[in-house]
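[1] Dropping the sequence and predicted coords here.
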Amino acid sequence: MNQQSRIISVAKQTIETESKAILYLSELVTEEFADAVNYIYNSEGRVIVTGIGKSANIATKIVATLNSTGTPAIFMHAADAIHGDLGTIQQRDIVICISKSGNTPEIKVLVPLIKAIGNKLVAITSNKESFLGQQADFVLHAYVEKEACPNNLAPTTSTTAQLVIGDALAMCLLDLRGFSSRDFAKFHPGGSLGKKLYLRVSDLTSLNEKPMVHPNTDVKKVIVEISEKMLGVTAVVEDNQVVGIITDGDLRRMLTKVDNIAGLTAKDIMSKNPKKINNDAMAIEAMELMDKHGITQILAEEDGAYCGVVHIHNLTKEGII
């Protein structure tokens, strides 16, 4: 087997090993899992997630997922906890402790301290019979038969399983809270993801000029309007309602068909029934409409009245595309 083939083989084996382990996790979701979710949901405290080594890395991701989906959470490193950070835990908090073996020295020191404070303890572990599993109030079983590592040493399958259990926990809590995309947007105001969730068409039309001509406007003035407003398009408006649209493409097609443009008006070259979108719609909807119809601009209206234009460049600039 050459090196290229070996790389592909190892990659596939890793993915298959981990995927089988993840699939098996669904069989380990029991009423105890549901009890843990309900307890967290009804709790007035925060969720403190702790672990050591690679499990600590997984803990930080679970904390991030919980926070972004409506469950207040804090990461506490297991080693730091026994050297002062135990004060992170408040009276009503719930502690989730992540450990594959459930028997590491730090865990054996930390768990009795948590129990002494009186906080409920949730374990995410591969070994239900471990010290952690025996001491926990709730055990979320993240059993894996073997690591994807050929030496069965490097945490691979086990950390993937921990992450999946954490995601399942977070999604159950999200479902119980009725957490919506609008709620999600409140916690993700920055970046393209946030903008997809909260940016509206009106936020974009307000940035642009508002090109518009009357159906009887002379073609020369139509050309000037499109050029000055720099959007490659103008709406044809009568009584503040859109009756048509003229694009750069319409002008080019006109010039290939007509030798003398004298006497031509907007209504002679406009396209009727243009694609429109409500000014209060989400910007992502404008993008989807443009993509569906193969256009680069779309007209916005509110209560039937013309509001302006959204250009594909607006969406690109805002990171929507």
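    Ah, there it is.

[2] hey, let's count contacts and neighbours off CA atoms from now on
    Fine.

[3] all strands for the stretch 1-150 of the chain, in order.
    47-51, 73-77, 94-99, 120-125, 138-141 (DSSP state E, counting those that start in this stretch).

[4] Check the stretch 201-321 of the chain too.
    Using DSSP E, counting those that start in this stretch, strands in the stretch 201-321 of the chain cover 212-213, 233-238, 241-247, 276-278, 297-302, 305-311.

[5] Show me what the first one packs onto, helices and strands only.
    Spelled out, it's strand 212-213. helix 219-229, strand 233-238 (3 or more C-alpha pairs under 8 Å, 6 or more residues apart in numbering; DSSP states H and E).

[6] got those as a markdown table, with mean neighbour count columns?
    Below are the helices and strands packed on strand 212-213 laid out as a markdown table (neighbours: other C-alpha atoms under 10 Å):
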| stretch | mean neighbour count |
| --- | --- |
| helix 219-229 | 17 |
| strand 233-238 | 25 |
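
[7] Put together JSON lines for those, with distance to Ala123 on each row.
    JSON lines is the format used below for the helices and strands packed on strand 212-213 (distance: least, C-alpha to C-alpha, whole Å):
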{"stretch": "helix 219-229", "distance to Ala123": "62"}
{"stretch": "strand 233-238", "distance to Ala123": "60"}
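
[8] Comparison target, given below:
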Amino acid sequence: MSRPDDPALAAARALLHIEARAVLAQEQALDADFQALVRAIGADEGTTLVAGVGKSGLIARLLASKLASVGTRAFYYSALDALHGELGAIRRGDIIILLSNSGQTQELVDVAKAAQLRGARIVAMVSRVPSALSRIADWTLRCAVEREATDTKLPTASTTAMLALADALVVAVARQRDFSAEDFGRNHPGGTLGIVLSAKVRDLMVAAPQSVALVSAGQPIFETLLAMTSFPNGAALVVDGDRVLQGIVTEGDIRRGLGTHGRGFLDLDTGSCMTAPVRRTCGPDLTALQALEIMETPHQINVVPVVDGDRRVLGLLRLHDIAGMEVEKALG
């Protein structure tokens, strides 16, 4: 159990408050220079190179990676390597984003001067304005920070603020380019995230009627329970003669009914325990991400019926089907 007067805990809490204020303060950086940069990157007329040294270099790597993930031709650029023979990578019209808390980092200043001579456009993401970098830059993003979170001046609030401003830039560029979740999925085919973003419901669902318990409202609950046992998906879908969705019965519905009414509950009609109407359904052409949003709002459900435009049942999507897709990919 933590002590409320623990000085280490107090320091950690104070840091979070300082960093939270630093992040919110970055809204001031969303000015005309920020907008011009977003438009320039979104126009995709050149390559975007991102450079930094030390802690800023780590954020530069992440910024370049995220810009690439939203469809931008962006790469991390080593300032040290550039000054030792790799300036040839820079072309007229390229954008060079240079990250430096002080704005005085000599390696970045030297890269900015050399890149400008080659016709590149320079961006300074700095805390101090004016500074050597801001004086050279075509556009300056001021990452203003009131103070670091420790007396030792360990980079804390400054790096957090810079990372937040970098993320704001990525999101703005993505919106400028009308970059969708489906586009992101095509750029991120590996792992669970790629599957969630790009896979379609029709690829993940359990198909009906082959593998889904379809029952009628007039059937005894006992028969519905047998159907659910034959197709253990956690639910049975109640349909009419044309396979139009009428309701849903889950394993939880059966357990609660037995707990309340005893064995006699099994002789009742299925319509007496089904949930109707079924408000949460999805279509076969939705992405897995869109289906997950349906399954998680306003509260999480484990299964959702898949229907066509006439609410005719096509299948059943289970929450663990998405994870199962990743396991299958890993094994295959």
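    Done, it's in. Bear in mind that the values here come from a model prediction, so they are computed numbers and not experimental data.

[9] quick one: TM-score?
    The TM-score (TM-score structural alignment, normalised by the length of the first structure) is 0.80; 312 aligned residues with a C-alpha RMSD of 3.4 Å.

[10] what's the closest of the strands of the stretch 1-150 of the first structure to Val242 of the first structure?
    strand 73-77 (50.4 Å; C-alpha to C-alpha).

[11] circling back to that earlier point, among the strands of the stretch 1-150 of the first structure, which is the most enclosed?
    strand 94-99 (a mean of 27; mean count of other C-alpha atoms under 10 Å).

[12] any idea how far it is from the chain center?
    25 Å (C-alpha atoms, centre = their mean, to the nearest Å).

[13] looking at the strands of the stretch 1-150 of the first structure, which is closest to Tyr198 of the first structure?
    That would be strand 73-77 among the strands of the stretch 1-150 of the first structure, by C-alpha to C-alpha, at 24.1 Å.

[14] post-alignment, the closest one versus the second structure, mean distance?
    Aligned to the second structure and superposed, strand 73-77 of the first structure gives a mean residue distance of 0.8 Å (mean C-alpha distance after the TM-score superposition for the first structure).

[15] elements contacting that strand?
    Looks like strand 73-77 of the first structure contacts strand 47-51, helix 54-68 (3+ C-alpha pairs under 8 Å, 6+ apart).

[16] I'd like to know which of these lies nearest to Leu163 of the first structure.
    Of those, nearest to Leu163 of the first structure by C-alpha to C-alpha is helix 54-68, at 6.0 Å.

[17] Other residues contacting the closest one?
    Contact with helix 54-68 of the first structure is made by 49-51, 72-75, 77-78, 98-100, 155, 159, 162-163, 166-167, 170, 184, 187-188, as judged by C-alpha atoms under 8 Å, 6 or more residues apart in numbering.

[18] Same question for stretch 141-154 of the first structure.
    With C-alpha under 8 Å, 6+ apart as the criterion, stretch 141-154 of the first structure contacts 13-14, 17-18, 21, 25, 28-29, 100, 123-128, 155-158, 161-162, 165.

[19] of these, buried ones?
    14, 17-18, 21, 25, 100, 123-128, 155-158, 161-162, 165 (16 or more other C-alpha atoms under 10 Å).

[20] thinking again about what came up before, and of the strands of the stretch 201-321 of the first structure, who's closest to Leu204 of the first structure?
    strand 305-311 (6.2 Å).
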